[in-house]
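> The amino acid sequence is not available; the structure is as follows:
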């Protein structure tokens, strides 16, 4: 599969970091994956990913990417760990209640993989920090429950032409898609205005639901970075664990989208509605 997602400098053989003997030993079970190989592992090591909201979804993504060997993680999330977080946040422990989330999660990720560079932003994404944070990374994982925050990320990701994985869940329902500016719909194509039912406080969540969303999103990150497999390009993955029903919906760009409508499609598959 051709690489159409990340800057070519990242995928250049000459600029990728080499793997150590220790890393070859740690990752020897994933390196043989078809289409992955040592090249894919080096691409992971040379990549950087921002995760917005490091909760049940984002925290699990961070944990799985650290174990997979991604080189740098940028975590953005305000607030402290609360008791109600413990049912789903795999990086949160009872003794950490009251600690800033990103600080506790950085410490835990250092135990999981000390080779991963973890940068933290003890704040949610907003108009004043989106450009700075997205400028530091190759790809974004959007796990925010706030559409205002999602719109800030979407607008800046489109401006910088950075891929963004949308990972969302509500109760036992889940939604995931991979957005490539100029090739796929952006968030504003799909949701020109926030869904009325979205902005709620204390929405229902249980670990199997958030963890499954996170695992699919993590695999999307790995596929986009390495070119291994087919990402959810122009497709929205929907799942409902109530009945274990899963399906993929075809989605398309909107020509009149005020955020990405001006972009020229760089790759095949960038159909517009």
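Happy to help now that I have it. Keep in mind it's a predicted model, so treat the numbers as computed, not measured.
> switch to C-alpha atoms for all contacts and neighbour counts from now on
Will do.
> Check which residues of stretch 63-73 are buried.
Within stretch 63-73, the residues that qualify as buried are 63, 64, 65, 66, 68, 69, 70, 71, 72, 73, counting by 16 or more other CA atoms under 10 Å.
> same thing with stretch 144-162?
Quick answer for stretch 144-162 (16+ other CA under 10 Å): 144-145, 147-158, 161-162.
> any idea which element residue 118 lies in?
strand 117-121 (DSSP states H and E).
> just how off-centre is that strand within its chain?
15 Å (CA atoms, centre = their mean, to the nearest Å).
> List of residues touching the following helix or strand past that strand?
Downstream of strand 117-121, the first helix or strand assigned by DSSP H and E is helix 130-135. With CA atoms under 8 Å, 6 or more residues apart in numbering as the test, helix 130-135 has contacts from 50, 74, 140, 152, 153, 156, 157, 160, 162.
> now do stretch 233-245
Against stretch 233-245 from outside (CA under 8 Å, 6+ apart): 172-180, 184-185, 209, 246-252, 269-270.
> Next, the buried residues of the lengthiest helix in the chain.
Ranked by number of residues, the top helix in the chain under DSSP state H is helix 207-226. Buried positions in helix 207-226, judged by neighbour count with 16+ other CA under 10 Å: 207, 209-226.
> One more to weigh against that first structure:
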């Protein structure tokens, strides 16, 4: 167990003053190696509080750069960080919080190809992601490596926290959610929005669970799911049970290697869907070529930002409202990033439409390449 330098003894004085915590727990924190997957809304409070608490080694996984829309909730970053790689900005902020910290940066996506290699050298994983493929991958990786997985999720005004750890007798994430929800049923934070303070609340609780696991104090949320409704500030705790037939942690597991998580979660666009780039769309508009621009996002997304002249029909309503979509002109379909629009195109093709294309990259690409003033992120 590593010793604490005099400067560290002074820094952690409030921890050392607690008989239930003391020097032994503080040394465990210094020896701990924690991997935080995601440096966004949840990753910000997770990493800042673990750094301040004295975790010795903190790994961060995130390929993104800081965008202005991040600043409403991602307090790792400030205005001057816009355009910087998130991990570079995060490292500077975390070392300013605690210079005794070692920050390891993994500026890449957490994928089936690299998950085990990245996670192998850490004692526990913390899931700070906002998408189902990475959520299932982080769970499965933690199960295979025999490490706890501190889970958190947020959307709009609600959040969840749990600790998944079959090797400690608790269920894994797949025990609770064997299959992901159907595509489009649960929006991402970018699509559905999130109250800025909510990730601070949930991420701080994830950091707390990690500290309890590392130091052995208290009762971690093993076999428990904590749900919080921020509007009523109501907390509810649900009991979770291991599924003996779980394909990952059950008695006879059938999933022992990474799978196609994008496909498993229905996030892979259908094959052979014709596409059009945002520049090609803009050229058609500039030439005033006749077309029908169809937006298949949700009403809240459309209200926040839309391409002028588009018609909103959410993906789930495409088949029922097909009569509103013309067959005698090109139909150009867009969503946020291109996944839902590709599925809409496939559905329209099944209905006999022949002049229909998906706008590659969706409104995000339009905002980046054509109209930077559009608040589409």
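Received, thanks. Just so we're clear, the structure is a prediction, and the values are computed from it rather than from any experiment.
> And the TM-score between these chains?
Overlay of the two chains. TM-score (TM-score structural alignment, normalised by the length of the first structure): 0.88; 249 aligned residues with a CA RMSD of 1.4 Å.
> and residue 141 of the first structure, what pairs with it in the second structure?
Taking TM-score structural alignment for the superposition, residue 141 of the first structure sits opposite residue 126 in the second structure.
> tell me which element its match falls in.
strand 124-127.
> other SSEs contacting that strand?
Here strand 124-127 of the second structure touches strand 33-37, helix 132-145, strand 149-155, helix 198-215, going by 3 or more CA pairs under 8 Å, 6 or more residues apart in numbering; DSSP states H and E.
> For that strand, give me the average deviation versus the first structure.
Compared with the first structure after the fit, strand 124-127 of the second structure shows a mean deviation of 0.5 Å (mean CA distance after the TM-score superposition for the first structure).
> That strand: how far from the chain's middle?
13 Å.
> repeat for stretch 95-110 of the second structure
For stretch 95-110 of the second structure, the distance to the chain centre is 19 Å (CA atoms, centre = their mean).
> ditto for stretch 48-66 of the second structure
Mean-position distance between stretch 48-66 of the second structure and its chain equals 15 Å (CA atoms, centre = their mean).
> Residues in contact with that stretch: which ones?
For stretch 48-66 of the second structure, contacts defined as CA under 8 Å, 6+ apart pick out 12, 26, 29-39, 47, 76-77, 81-87, 94, 97-98, 100-110, 204, 207, 211.
> The first structure: matching residues for that stretch?
The aligned range for stretch 48-66 of the second structure is 63-81, by TM-score structural alignment.
> what do you get for stretch 197-205 of the second structure?
Going by TM-score structural alignment, stretch 197-205 of the second structure lines up with residues 208-216 of the first structure.
> which outside residues touch the matching stretch?
56-58, 60-61, 64, 88, 167-169, 171-176, 241.
> try 7 Å
56, 57, 58, 60, 61, 167, 169, 172, 174 (CA atoms under 7 Å, 6 or more residues apart in numbering).
> Need the max-distance pair from these.
Greatest spacing in the contacts of stretch 208-216 of the first structure, by CA to CA: 61 and 172 (18.0 Å).
> more crowded one of the two?
Shown here are residue 61 of the first structure and residue 172; by other CA atoms under 10 Å, residue 61 has more neighbours (28 against 18).
> on average, how far is the one helix or strand that one maps to from the matching bit in the second structure?
Residue 61 of the first structure is part of helix 58-68 when elements are defined by DSSP H and E. Comparison of helix 58-68 of the first structure with the second structure after fitting gives an average deviation of 0.6 Å (mean CA distance after the TM-score superposition for the first structure).
> and that helix, how far out from the chain's middle?
The chain centroid and the centroid of helix 58-68 of the first structure are separated by 10 Å under CA atoms, centre = their mean.
> With stretch 188-204 of the first structure instead?
Centroid displacement of stretch 188-204 of the first structure relative to its chain, using CA atoms, centre = their mean, is 19 Å.
> How far does it stretch from one end to the other?
Chord length of stretch 188-204 of the first structure, first to last residue, is 25 Å (CA to CA, to the nearest Å).
> got the buried residues for it?
Quick answer for stretch 188-204 of the first structure (16+ other CA under 10 Å): 188, 189.
> can you check stretch 235-249 of the first structure too?
235, 236, 237, 238, 239, 240.
> closest to residue 262 of the first structure among the residues you listed?
Proximity of these to residue 262 of the first structure (CA to CA) peaks at residue 235, which lies at 21.0 Å.
> How about the closest one: what's its closest non-neighbour residue?
Nearest residue to residue 235 of the first structure, sequence neighbours excluded (CA to CA, 6 or more residues apart in numbering): residue 250, at 4.6 Å.
> which one in the second structure is aligned with the one you found?
So residue 250 of the first structure corresponds to residue 239, using TM-score structural alignment.
> ditto for residue 43 of the first structure
The alignment partner of residue 43 of the first structure in the second structure, by TM-score structural alignment, is residue 28.
> Report the mean deviation for the strand or helix carrying its match after fitting onto the first structure.
Residue 28 of the second structure is part of helix 22-31, with elements assigned from DSSP H and E. By mean CA distance after the TM-score superposition for the first structure, the fitted helix 22-31 of the second structure averages 0.3 Å away from its aligned residues in the first structure.
> any idea of the angle that helix forms with strand 102-106?
30 degrees (axes from the mean of the first three to the mean of the last three CA atoms, to 10 degrees).
> All good on my end, thank you.
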